[in-house]
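Asks: Turn this into a model:
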Amino acid sequence: MGTREELLEAERGTVRKDWGGKIRIALAYPNYYHVGMSNLGFHAIYRLLNNFEDVVCERVFLPEDKGTVQGGLRSMESQRPLADFDIIAFSISFENDYPNLLTLLAASRIPRWSSERNPPHPLIIAGGVTTFLNPEPIAPFVDCFLIGEAESILAVFLDVYKRYSDKQALLEALAAHVPGIYVPALYDVAYHLDGTIAEFRPKRGAPEKVQRVGVEALSYGDTCTAILTPHTTFQDTYLVEVARGCPYGCRFCAAGFVYRPPRFRPKTVLQNCIEEGAARSKRIGLMAAAVLDVPDIEALCREALDRGVQLSFSSLRADRLTPEILDILKQSGFKTAAIAPDAGSERMRRVINKGITDQDVIRAAGLLVDAGIPNLKLYCMVGLPTETMSDVEAIVVLCKQVKHRFLKASRTTERIGQIIVSLNSFIPKPFTPFQWVPLEDVKSLKAKIKHVRDSLRRVANVRVHADVPRWAYIQALLSRGDRRTAQLLAAAHENNGNWAKTLKASIINPDFYVYRERPLDEILPWDFIDHGINKAFLVEEYHKALRAESSPPCVVGQCKACGVCK
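Replies: Model (predicted):
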């Protein structure tokens, strides 16, 4: 990857500030440089924090060689030790990065447990989508969480921070007066004899429910790449968030529920973002869960192409492709396009509320290859609720049908590309209609993945990439665990990341969190967070899933079904 000096030399847009009289914040991404710098949310927070005149924000990442940190971990920009900062702010997007939070604290010689830290130790805060799904597995390590969208909370947080020198008084003031602040130390958790939660009790003025905060309109342009570098997944691509949330309500997808209502960035704001992007890079990436639903997206893309840039898209919904979009993809030099059937059978797609048919997928594949885009990536899952082996076999059948459509097109193009099947284990997430269901047994997941691999092994030009079910087990544990799960994280850290050894030695039974179906009336570890979604709505969506019934997409302001649009 290169030395710190080489990485900084390759960057464009790095912010360097004088430290005098400023709040010093280390923005920490608990993974390697190339992973963190590929994360648009991380860029957005870096830009937002450095926009405050009285803040200096510098970055820190997981060291490439964990054994070579001398004298404590240091920031990228100024090489200051993390212990010199006032605040360490963790931006966390994936549960499997939780162990790296402990690695970063240990490398910085900062106590991992919040209860063991006192001034002059930095204040440890955390945000990011995983933390407002379920922060409890890392709650004992963090002083406070920012629950929600940073644009709506950072200014208020910093204003209160400046008023207090005493840590305990600061945390109590933040919890009592700032919506979206969760201070774990201000809540006691009681458990039934069977291990389930009996009570989640606030104290010292903390609210009973922590409200997830968000912005009503995306009428600003800060959510775009701050620093361009070739050392990322996107390699000097200028990323722009064009929308937030998703209208389709796929029942497995947390982002489709916790980012409600779906919001689209105004065209004028996007035009300004594209103008800035075109001045800084030859390639612009449009990021959203439902890019093709953005109003005037085709005209916007044409404007970008007229500026001489190429475009990429974070997602392509199979039933939203148009001739205009296909031409834009072709002009942008697309070699591989990705679509997500998510399930092989139409019954399973009704269960998950995907809203597309086999013919939508096959038609989309044909349109893409006819437009000269030779390669296709198909995203599918195994282990979904109510799934049978016939549903798994349907993944194989669908892939073969797509391959047949590719062969038909190759008679004209005299070339056939590759179909890459990306196969992932379904992991039930908080605040979705599937939050009560267990993870499927790892052995069963392995068998289903093996069936798809074996069935497609001899099909030319089709490759299967699959996740590792044992890591799906760990992710499910960290997604669905309560505060006691922190003990497992701490033990895994002591065991140098050896989860097999950790779980074997633990008195905590991880299957309690991973393989147990939750009763609908059980208090869940994340129930103290208020996303504005009625639990009754999630229950009804769960029951509809069991009946394989679809629900219509979200129409903002025109329905009151989920409770967000009150």
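Asks: from here on, contacts and neighbour counts on C-alpha atoms
Replies: Fine.
Asks: separation between residue 184 and residue 522?
Replies: 21 Å (Cα to Cα, to the nearest Å).
Asks: Have a look at those two and say which one is more surrounded.
Replies: Neighbour tally, residue 184 and residue 522, criterion other Cα atoms under 10 Å: the higher count belongs to residue 184, 24 against 12.
Asks: How about that one, nearest residue that isn't a chain neighbour?
Replies: Spatial nearest neighbour of residue 184, excluding adjacent residues (Cα to Cα, 6 or more residues apart in numbering): residue 139 at 5.8 Å.
Asks: what's the neighbour count on that neighbour?
Replies: 24.
Asks: ditto for residue 446
Replies: 18.
Asks: now the other sequence, so there's something to compare against:
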Amino acid sequence: MARRWTVGPRKGSPKIALARAARPGGKVKEFGGRVSAAVLSFDPLGGDMGGLAVDLVYDRVNADPRALAERLPGGAQGKGACRTLESGRPARDFSLLLCSLSAEEQFALLPEYLDRCGIPALAADRGERDPLVIAGGMALRLNPRPILPFLDAFAPGDAEPVLPPLLDAIRQTSGRGERLDALAAIGGIGVPGRTVAPVRAVMFDGDRPAARQVRPGERHGVFMVETGRGCPAGCRFCAVGWAVRPPRFFSAGAIRQAAAEGIRQGLRIGLVGASLSQYPQLDRLLEELGEDRADLTAASLDPAFLCSEPGRVLLGRLAVSGLQTLTLALECGSERLRRVIHKSARKEQILEAAARAGESGIGHLKLYLMLGLPTEEEEDLRAQVELVGDVMSAWLSSQRRRGRRGRLGISLNPFVPKPHTPFSHEAMPPLAELRRRIEAQRQRLRALGGIEVSGLSPRLAQMQCLLNRSDESMARVLLRAGGRWPPPAGLLDELLGDWEDRVHRPWPDDEPPPWRIVDTGVANAWLAAERERARRAEPGPPCRPGVCQACGACPERAEALNPGCG
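Replies: A predicted model of the protein is given here:
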């Protein structure tokens, strides 16, 4: 029998109702004889609920008749966050606590959350009655070491290959030690103290995209569907393009099937993927979704793609579907710096893309820019402002021809060197210098008039870099921070005296970085060669799964991972 909420939101709370609406027709399974898993999200109730990854884990566990999964609203206040949405059971009553951490900042939330739920934050302090805490997600793929003291196990790759053997291992064993030994024997799972590093980030080779509804309960919600994982573009700063290799695309038929539930509900279909612009069957996908009369939405598109015929068709479909905001990832302003970071769009393509977006009727154009990129000089920053001014002219001119007044927004963000990328060893400027440069660039951009400028704060950007470059010693800071991030002033100096060196100096080539506990498959020598090509502003070889094995990420039959290419 399902328990009532005893702490936190009332059972009839609108927020709880919205969160439960994310699973129409869902059932509460009985515990008896089943492996029980609480799936943790740190996102607000009724909001994103951890993205596609959280719902994917929830669905896959519940697909096993001998297992059950319920969701934990980690973003809720108080101890109400420690009871599941489906039955109200406490987190500590489950065999497993599975959490997907998509952003580094969520590392700071985990120890405080465990403590709030009555689960010892440190894995070494847990007993037989405590759940095994297992984490995955993009933040773990980048570098799990800062939170390893809080974890019983971690899975840095895709969830689908590891969940079935994980559940089997728990079913077939008893006792914490025996279970951890069994988990350590599973490829793609790391168990601190039992697994020899590195742990391979294993890949899902099936043709079943994740799909979920966001903003549940809204009349005009969005039903999100994966189009693929990874990205073949090879942007040298991008973790998704390098840590998630080879890129894989789901087939048009599988995407259409996954979208069917959202279409039946009358929701817009959100196409999710870092490389939608390079989807190999885009014409067919649009045709099939058009037959279903699906309204579409997508967050960000490549300017060069929008200048192509498939790009024009997709843009038209998005506009007809009511898309209000389109994001163009420009990153920088000069042609030289675009070559350094391996962005293919030329200035004339960027301006044409902005004009086409305005002509389509989309009312808000957002530009994503970066500052502090490797080899960046003052003239590159001036070129960035000039490019934004030209984009604004092209955008607003096309809007005026339609009798509209479009809005232009800018997200200006500090460059953060990410693990497993060609730029992983680059340095960040000192905080005062970074703040000065960001503020100066914001003033130049605002001087263009009529532009909204936002972005990640320099302090948070540097803290991202610190987490990416830290080992288990960072856990002391996270424990003392009590869920606050950035940590209180002085705490880093007290507990991590060398933290500024970790961020502000290039990582030494002869010093193994902490993130090599994860093996993404890409050879370190290949990343170093890409870094050298960047310094010469030269292009790198294209990523061609199933054809090329140069970087080391592709297995022998990489074509099996790309049903969307058939």
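Asks: sorry, back to before: aligned partner of the residue nearest to residue 184 of structure 1 in structure 2?
Replies: Aligned counterpart of residue 139 of structure 1 in structure 2: residue 148 (TM-score structural alignment).
Asks: and if you look at residue 414 of structure 1?
Replies: Aligned partner of residue 414 of structure 1 by TM-score structural alignment: residue 403.
Asks: Now do its match against residue 64 of structure 2, distance only.
Replies: 56 Å.
Asks: Between these two, which has more neighbouring residues?
Replies: It is residue 64, of residue 403 of structure 2 and residue 64, that has more neighbours when counted by other Cα under 10 Å, with 15 against 9.
Asks: Would you mind measuring from that one to residue 80 of structure 2?
Replies: Applying Cα to Cα to residue 64 of structure 2 and residue 80 of structure 2 gives a distance of 27 Å.
Asks: which stretches of the stretch 1-150 of structure 1 form helices?
Replies: Using DSSP state H, counting those that start in this stretch, the helices found in the stretch 1-150 of structure 1 span residues 4-10, 33-36, 40-51, 98-107.
Asks: what range in structure 2 matches the third one?
Replies: Following TM-score structural alignment, the aligned partner range for helix 40-51 of structure 1 in structure 2 is 52-63.
Asks: contacts for that stretch?
Replies: Outside stretch 52-63 of structure 2, the residues within contact range by Cα atoms under 8 Å, 6 or more residues apart in numbering are 37, 39-41, 49, 67-71, 99-100, 137, 159-160, 163, 210-212, 224.
Asks: residue contacts, the residue nearest to residue 184 of structure 1?
Replies: 184, 483, 486.
Asks: same thing but at 10 Å, please
Replies: Residues in contact with residue 139 of structure 1 (Cα atoms under 10 Å, 6 or more residues apart in numbering) are 113-114, 126, 131, 145, 182-185, 482-486.
Asks: would TSV of these with distance to residue 529 of structure 1 be doable?
Replies: Shown next, in TSV, are these (distance: Cα to Cα, whole Å):
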residue	distance to residue 529 of structure 1
113	22
114	21
126	15
131	10
145	11
182	9
183	12
184	12
185	15
482	13
483	14
484	18
485	18
486	19
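Asks: Which one (most neighbours) among these?
Replies: Neighbour max across the contacts of residue 139 of structure 1 (other Cα under 10 Å) = residue 182, 33 neighbours.
Asks: which residue in structure 2 lines up with it?
Replies: Counting by TM-score structural alignment, the partner of residue 182 of structure 1 is residue 190.
Asks: close enough to count as contact, residue 42 of structure 2 and residue 106?
Replies: Yes. Contact between residue 42 of structure 2 and residue 106 holds when scored by Cα atoms under 10 Å: they sit 7.4 Å apart.
Asks: Mean neighbour count and distance to residue 198 of structure 1 added to the helices of the stretch 1-150 of structure 1, as CSV?
Replies: Converted to CSV, the helices of the stretch 1-150 of structure 1 look like this (neighbours: other Cα atoms under 10 Å; distance: least, Cα to Cα, whole Å):
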stretch, mean neighbour count, distance to residue 198 of structure 1
helix 4-10, 13, 49
helix 33-36, 20, 38
helix 40-51, 20, 35
helix 98-107, 21, 26
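Asks: what's the closest of these to residue 261 of structure 1?
Replies: helix 40-51 (18.5 Å; Cα to Cα).
Asks: By how much does the closest one deviate from structure 2 on average?
Replies: By mean Cα distance after the TM-score superposition for structure 1, the fitted helix 40-51 of structure 1 averages 1.2 Å away from its aligned residues in structure 2.
Asks: contacting residues around the counterpart of residue 37 of structure 2 in structure 1?
Replies: Aligned by TM-score structural alignment, residue 37 of structure 2 pairs with residue 25 of structure 1. By Cα under 10 Å, 6+ apart, residue 25 of structure 1 lies in contact with 46, 49-50, 55-59, 75, 82, 84-89, 122-123.
Asks: mind running it again at 7 Å?
Replies: 56-58, 85-89 (Cα atoms under 7 Å, 6 or more residues apart in numbering).
Asks: Sort out which one of the residues you listed lies nearest residue 566 of structure 1 for me.
Replies: The closest of the contacts of residue 25 of structure 1, once distances to residue 566 of structure 1 are taken by Cα to Cα, is residue 89, at 32.6 Å.
Asks: And the aligned residue in structure 2 for that closest one, how far from residue 154 of structure 2?
Replies: For residue 89 of structure 1, the aligned residue in structure 2 is residue 98 (criterion: TM-score structural alignment). Counting by Cα to Cα, the gap from residue 98 of structure 2 to residue 154 of structure 2 is 9 Å.
Asks: Now the common contact residues for the two.
Replies: By Cα under 7 Å, 6+ apart, the residues touching both residue 98 of structure 2 and residue 154 are 134-135.
Asks: about what we covered before: and the gap between the match of residue 89 of structure 1 and residue 78 of structure 2?
Replies: For residue 98 of structure 2 relative to residue 78 of structure 2 (Cα to Cα), the value is 20 Å.
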